[in-house]
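Q: I'd like to go over a predicted model; first the sequence, then the structure.
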Amino acid sequence: MVRDVWDVGDAYEAYVGRWSRRVAREFVAWLAVPPGGLWLDAGCGTGALSAAAREAGAARVLGVDPSLGFLRQNSGDRTAGDARALPLRGARFDAVVSGLALNFVPGPARAAAEFARVAAPGGTVAAYVWDYAEGMTMMRLFWDAAAEADPGGGMDEGARFPLCRPDPLAALWRDAGLGEVAVRAVEIPTVFSDWEDYWQPFLGGQGAAPAYLAGLDEEKQMAVREALRRRVPVEEDGSIRLTARAWAVRGVRP
């Protein structure tokens, strides 16, 4: 199986980072953490969620991520680390957040327990993940096309990540000992100027779908492209207007 690739920040931004930034703002507003606090962004990547936290008034945001490539392109306060074993003392942060990363962590229960450990008593612990099964349309269309063009060869994130649904997310937070658990959908428009604007980011190699595509020979890549092009709805002006839904979960450390 082709592994997911997370290393080149610019390619990631073109693929999904630009959409993550819009979700991050709504997510942070929903958390309503008082300004002036200390935040941890676990799986910070190129810094979309960290930036939203700073815009909302966080006094300091520390980012942790295992990808040195992403960290080099993250201008914030950041360090290398594993979400399952955070290199930080406990009971420290007013808010511990994670954006689009939790489902890629082997053993997410360990990560959720670590999030709870480093949060201060009364602190907010929260995360969001794409709704790969249904609501993240740009990816859903891709994986449906891949299943047609390359039966049995895909890495469909909808099937791979059962965590990315409301009930499993809420259960994960409760099992980590967090209270006042709530889950909500965050949906944003994802508008592409034309077919090439939609297709080109899949060629960047960053993330599950682009990594899968890069592992195919040219003939299969073209088969996926054509199967996808038949599925994508195109407006009269050539634009492609889709939506992206993420599921967000929050809780409070007792």
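A: Arrived safely. Numbering: from 1, shown residues only.
Q: C-alpha only now, for contacts and for neighbours.
A: Noted.
Q: all strands for the protein, in order.
A: For the chain, applying DSSP state E gives strands covering 38-42, 60-65, 77-80, 93-99, 119-130, 179-192, 240-252.
Q: any chance of TSV for these, columns mean neighbour count?
A: Formatted as TSV, the strands of the chain follow (neighbours: other C-alpha atoms under 10 Å):
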stretch	mean neighbour count
strand 38-42	26
strand 60-65	22
strand 77-80	17
strand 93-99	27
strand 119-130	24
strand 179-192	16
strand 240-252	22
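Q: for the ones you listed, which one sits closest to residue 203?
A: For the strands of the chain, the distance to residue 203 is smallest for strand 179-192, at 15.5 Å, taking C-alpha to C-alpha.
Q: quick one: the helices in the chain?
A: Counting by DSSP state H, the chain has helices at residues 9-12, 18-31, 48-55, 68-72, 108-118, 137-149, 157-160, 166-175, 195-199, 208-214, 218-231.
Q: distance of the residue most central in space within the chain relative to residue 201?
A: The C-alpha lying nearest the average C-alpha coordinate of the chain belongs to residue 100 (C-alpha atoms, centre = their mean; 1.6 Å). As judged by C-alpha to C-alpha, to the nearest Å, residue 100 and residue 201 stand 17 Å apart.
Q: okay, now the one to match up with it:
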Amino acid sequence: MTVTDRWQDGAPYERYVGRWSRLVAERFVDSLDAERGIRWLDVGCGTGALTAAAIERWSPSSILGVDPSEGFLAAARERPGIAGRAEARFVVGDAQHLPVPDDAVDVVVSGLVLNFVPDAAAAVAEFTRVAAPGGLVAAYVWDYADGMRMLRTFWDAAASVDPAASELDEGRRFPTCRPEPLRELWSGSPGMDADSVRVEPVEIDTVFSDFDDLWAPFLGGQGPAPTYLASVTDATREAIRDRMRQSVAPATRSDGSIAMRARTWAVIGRLG
């Protein structure tokens, strides 16, 4: 089964995953051993959650956001905390071929992106190329296999209704999103101080006001699960919805809200 992931419209992405990526970004930047007033690069910046968190926490002298989606960049430019900030710029670009000179930044970060890059090792090599000596290089990805419960619940429900959906399950598609593969990517990248590399979890609670608050964002057509859902028949879509509703019943509180845990793996290292 082949479905091409769509990443075009920032608004439905924000309702789907963006609201949770903001929380992760804030915790991630707090964990970094960075400095105020230095040069940052946000690779695969999307709608700007990580860029905004870096500005708020570290007040960079400059921060460049790079992303292949002009639609997402448009949302980033208008994001509260970014709009009107002279130090923030955004350009269309590819993580494997960054439009940035060698040794141009002091911190390279990337949030929830690395698994979507065709050649992750090439992307990390680009991270180290553009970072100055001693620079900080860090990223985080969802733990699709075990730790991102809203997506785990969706794909389990989808596969029970449509076995072909298991081929698109992000837990299967993205084996890089585990501690050891991430550690190996960083440790093996040119110029990285392997002894500095660490991998650690960053966890948040995702609380949905009711089942519709959980389900409706999957209809927005942005990202792997919503793209898949847009490709199936109405009957299949309704069956997945009903199976997912049954699955989350144990996590539903007396007020109708649904609480789930979400985990990312963060990998952090410095150039020698």
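A: In hand now; what should we look at? Worth saying up front: this structure is predicted, and the values here are computed from it rather than measured.
Q: please state their TM-score.
A: Counting by TM-score structural alignment, normalised by the length of structure 1, the TM-score of this superposition works out to 0.98. Behind it: 254 aligned residues with a C-alpha RMSD of 0.8 Å.
Q: coming back round to it: wait, which of the strands of structure 1 is closest to residue 136 of structure 1?
A: strand 240-252 (4.3 Å).
Q: structure 2: matching residues for that closest one?
A: Counting by TM-score structural alignment, strand 240-252 of structure 1 falls onto residues 258-270 of structure 2.
Q: tell me the average deviation of that stretch from structure 1 after fitting.
A: Here the mean offset of stretch 258-270 of structure 2 against structure 1 after fitting is 0.5 Å, by mean C-alpha distance after the TM-score superposition for structure 1.
Q: how far off centre is that stretch?
A: 10 Å (C-alpha atoms, centre = their mean, to the nearest Å).
Q: before we move on, what about stretch 36-46 of structure 1?
A: Distance of stretch 36-46 of structure 1 from its chain centroid, counting by C-alpha atoms, centre = their mean, is 14 Å.
Q: for that stretch, measure first residue to last.
A: By C-alpha to C-alpha, the extent of stretch 36-46 of structure 1 from end to end equals 23 Å.
Q: my read is that residue 121 of structure 1 contacts residue 179, right?
A: No: the pair residue 121 of structure 1 / residue 179 is not scored as a contact, 11.0 Å apart, by C-alpha atoms under 8 Å.
Q: now the helices of structure 1 as a markdown table including mean neighbour count?
A: Listed next are these as a markdown table, based on neighbours: other C-alpha under 10 Å:
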| stretch | mean neighbour count |
| --- | --- |
| helix 9-12 | 20 |
| helix 18-31 | 19 |
| helix 48-55 | 23 |
| helix 68-72 | 19 |
| helix 108-118 | 22 |
| helix 137-149 | 20 |
| helix 157-160 | 16 |
| helix 166-175 | 17 |
| helix 195-199 | 15 |
| helix 208-214 | 22 |
| helix 218-231 | 16 |
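Q: nearest to residue 248 of structure 1, of those helices?
A: If you check each of those against residue 248 of structure 1 by C-alpha to C-alpha, helix 18-31 wins as the nearest, at 7.2 Å.
Q: average gap between the closest one and structure 2?
A: Helix 18-31 of structure 1 differs from its equivalent in structure 2 by a mean of 0.6 Å after superposition (mean C-alpha distance after the TM-score superposition for structure 1).
Q: quick check: closest non-adjacent residue to residue 235 of structure 1.
A: Leaving aside its sequence neighbours, residue 235 of structure 1 sits nearest to residue 241 (C-alpha to C-alpha, 6 or more residues apart in numbering; 7.6 Å).
Q: distance of that neighbour from residue 161 of structure 1?
A: Using C-alpha to C-alpha, one obtains 25 Å as the distance from residue 241 of structure 1 to residue 161 of structure 1.
Q: next: residue 73 of structure 1.
A: 27 Å.
Q: try residue 24 of structure 1
A: Going from residue 24 of structure 1 to residue 161 of structure 1 by C-alpha to C-alpha gives 20 Å.
Q: same question, residue 228 of structure 1
A: For residue 228 of structure 1, the distance to residue 161 of structure 1 - C-alpha to C-alpha - is 22 Å.
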